[in-house]
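J.: only geometry, no sequence info:
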C-alpha cells in the first residue's frame, strides 16, 4: 500500500474513534479492564438505537449500560457473566451475537435458509428459461385463420410499398 493510502486510512480510523460516544470519564484506570469494557461495549446493542452498539450510542440508556458493564468488571464478573446479566435484563436481542437456543434459532439460521433458497432459485431460473426458450407451443392454423393472416400480410405489404 502506498503511504498516502495508509495515512488516509489512519485518519479515517482516528475520526471514527473521535466520534465514539464513550466519554473520557468512562475510561477505566486499569488498561486491561478498559479494553474488556470497550470490547463488551461493541458486542452490546443499544436498546434505543437498535442497530448501533453502546460504544457509539449517545442515548442515556447506552450510557447506563456502559456504566453497568464497568461496575460488573470492577466487581470481578467474567465477560460471560456480564453478557448473561445483560440478557437477563434486556433479552437476547441486546447482544449482537445472541446465544444459540430455541428462542434464537430463527436469528441464527433464517439468513442461511434465505440464502440457500435464493441460490436455488437463482440457479434454476436460467435452466428453466433455456428449457422453454425453443419450446413454443404453436397450434396449427385453420384454413379460415390462414386466409385472414394472408390477407393481413398482403394489406400490410401494400401499405408499406
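T.: On my side now, so go ahead. Given the structure is predicted, the values throughout are model-derived calculations rather than measurements. Numbering: from 1, shown residues only.

J.: Going by C-alpha atoms from here, please, whenever you check contacts or count neighbours.
T.: Fine.

J.: Now do the helices in this protein.
T.: Taking DSSP state H to define them, one finds helices in the chain at 3-18, 31-43, 60-75, 79-90, 105-133, 143-160.

J.: Make JSON lines out of those and add mean neighbour count and distance to residue 49.
T.: Compiled in JSON lines, these are given as follows (neighbours: other C-alpha atoms under 10 Å; distance: least, C-alpha to C-alpha, whole Å):
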{"stretch": "helix 3-18", "mean neighbour count": "11", "distance to residue 49": "18"}
{"stretch": "helix 31-43", "mean neighbour count": "17", "distance to residue 49": "13"}
{"stretch": "helix 60-75", "mean neighbour count": "17", "distance to residue 49": "9"}
{"stretch": "helix 79-90", "mean neighbour count": "15", "distance to residue 49": "14"}
{"stretch": "helix 105-133", "mean neighbour count": "11", "distance to residue 49": "19"}
{"stretch": "helix 143-160", "mean neighbour count": "11", "distance to residue 49": "67"}
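
J.: Using JSON lines, lay out these together with distance to residue 25.
T.: Output for these, formatted as JSON lines (distance: least, C-alpha to C-alpha, whole Å):
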{"stretch": "helix 3-18", "distance to residue 25": "14"}
{"stretch": "helix 31-43", "distance to residue 25": "12"}
{"stretch": "helix 60-75", "distance to residue 25": "10"}
{"stretch": "helix 79-90", "distance to residue 25": "21"}
{"stretch": "helix 105-133", "distance to residue 25": "35"}
{"stretch": "helix 143-160", "distance to residue 25": "86"}
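
J.: closest to residue 96 out of those helices?
T.: helix 31-43 (5.6 Å; C-alpha to C-alpha).

J.: and that closest one, what does it pack onto?
T.: Judged by 3 or more C-alpha pairs under 8 Å, 6 or more residues apart in numbering; DSSP states H and E, the packing partners of helix 31-43 are helix 60-75.

J.: And here is the other one:
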C-alpha cells in the first residue's frame, strides 16, 4: 500500500512540474494582430534578420531575452505606423548599432569586411600562378655542357655496376 501511495505522489509531482513548465512557455508566446498578411510577412522577415544584442548569434524572433522582446514590440509598432523595412532597420541600427544586422551594409567603414575575402582570394591566386610559373621555368632550363658530361659519366658508372 505504501508503494502505491509513493507512486501516486510521484505521478502527481511529475504532473505539477509539467504543468508549471507548460505555463512558463505559454507566457512567452506573443500574439500579434496584423491588418494584412503582407505586413505579417514583413514582420517575420524583419525579426528573423535582426540579431539579439544579448544572445549574440540568435535572431530576435527566436530569443527569449527581454531586449529581444522589446525589439519585436518596436518592429511591430513601426510596421503598424506605416514605416518601410528600410526605416525599421535604420531605427534599429541607430539604436543598437550595426551589430544587430546579420548582413552588414556596404558602406565606407565596412568595405574592408566585404572586400577582404575577395582580396585574399586574388592575392592567393596570383601567388599560386607565380609559384607554378617559377617552378616551370626552373625545370625547363637546359643543362650546360659541363652538367651534361657529368650526368653522362654518372649514368655510365651506374650501368657498369
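T.: Ah, there it is. Values in this document were obtained by computation on a predicted structure and should not be read as measured data.

J.: hmm, back to that, closest to residue 51 of the first structure out of the helices of the first structure?
T.: Residue 51 of the first structure lies closest to helix 31-43 among the helices of the first structure, at 11.2 Å (C-alpha to C-alpha).

J.: I'd like the distance between the residue nearest the centre of the first structure and residue 34 of the first structure.
T.: Central residue of the first structure (C-alpha atoms, centre = their mean): residue 111, 9.1 Å from the mean position. Using C-alpha to C-alpha, to the nearest Å, residue 111 of the first structure is found at 34 Å from residue 34 of the first structure.

J.: Please apply the same query to residue 78 of the first structure.
T.: Taken as C-alpha to C-alpha, the span from residue 78 of the first structure to residue 34 of the first structure is 14 Å.

J.: next one: residue 68 of the first structure
T.: When distances are taken as C-alpha to C-alpha, residue 68 of the first structure and residue 34 of the first structure turn out to be 13 Å apart.

J.: ok, now residue 99 of the first structure?
T.: In this view, residue 99 of the first structure and residue 34 of the first structure are 24 Å apart by C-alpha to C-alpha.

J.: Ok, residue 74 of the first structure next?
T.: 10 Å.

J.: again with residue 16 of the first structure
T.: 18 Å.

J.: And for residue 45 of the first structure?
T.: In this view, residue 45 of the first structure and residue 34 of the first structure are 18 Å apart by C-alpha to C-alpha.

J.: and what of residue 113 of the first structure?
T.: According to C-alpha to C-alpha, residue 113 of the first structure stands 38 Å off from residue 34 of the first structure.

J.: Then residue 73 of the first structure?
T.: Counting by C-alpha to C-alpha - residue 73 of the first structure and residue 34 of the first structure are separated by 9 Å.

J.: and what of residue 150 of the first structure?
T.: 87 Å.

J.: again with residue 145 of the first structure
T.: Residue 145 of the first structure is 86 Å from residue 34 of the first structure, where distance means C-alpha to C-alpha.

J.: for residue 14 of the first structure, same thing?
T.: From residue 14 of the first structure to residue 34 of the first structure the distance is 18 Å (C-alpha to C-alpha).

J.: Equivalent analysis for residue 143 of the first structure, please.
T.: 90 Å.

J.: likewise residue 121 of the first structure?
T.: For residue 121 of the first structure, the distance to residue 34 of the first structure (C-alpha to C-alpha) stands at 48 Å.

J.: With residue 86 of the first structure instead?
T.: 18 Å.

J.: Could you do residue 102 of the first structure as well?
T.: Separation of residue 102 of the first structure from residue 34 of the first structure (C-alpha to C-alpha): 33 Å.

J.: Next, count neighbours for the residue lying closest to residue 34 of the first structure once chain neighbours are set aside.
T.: Nearest residue to residue 34 of the first structure, sequence neighbours excluded (C-alpha to C-alpha, 6 or more residues apart in numbering): residue 28, at 4.9 Å. A count of nearby residues for residue 28 of the first structure, using other C-alpha atoms under 10 Å, gives 17.

J.: And residue 103 of the second structure, by the same measure?
T.: Applying other C-alpha under 10 Å, we find 11 other residues in the vicinity of residue 103 of the second structure.

J.: Just tell me what it corresponds to in the first structure.
T.: Per TM-score structural alignment, the equivalent position to residue 103 of the second structure in the first structure is residue 97.

J.: Let me know whether its match touches residue 43 as I believe.
T.: Yes - Residue 97 of the first structure is within contact range of residue 43, at 7.3 Å (criterion: C-alpha atoms under 8 Å).
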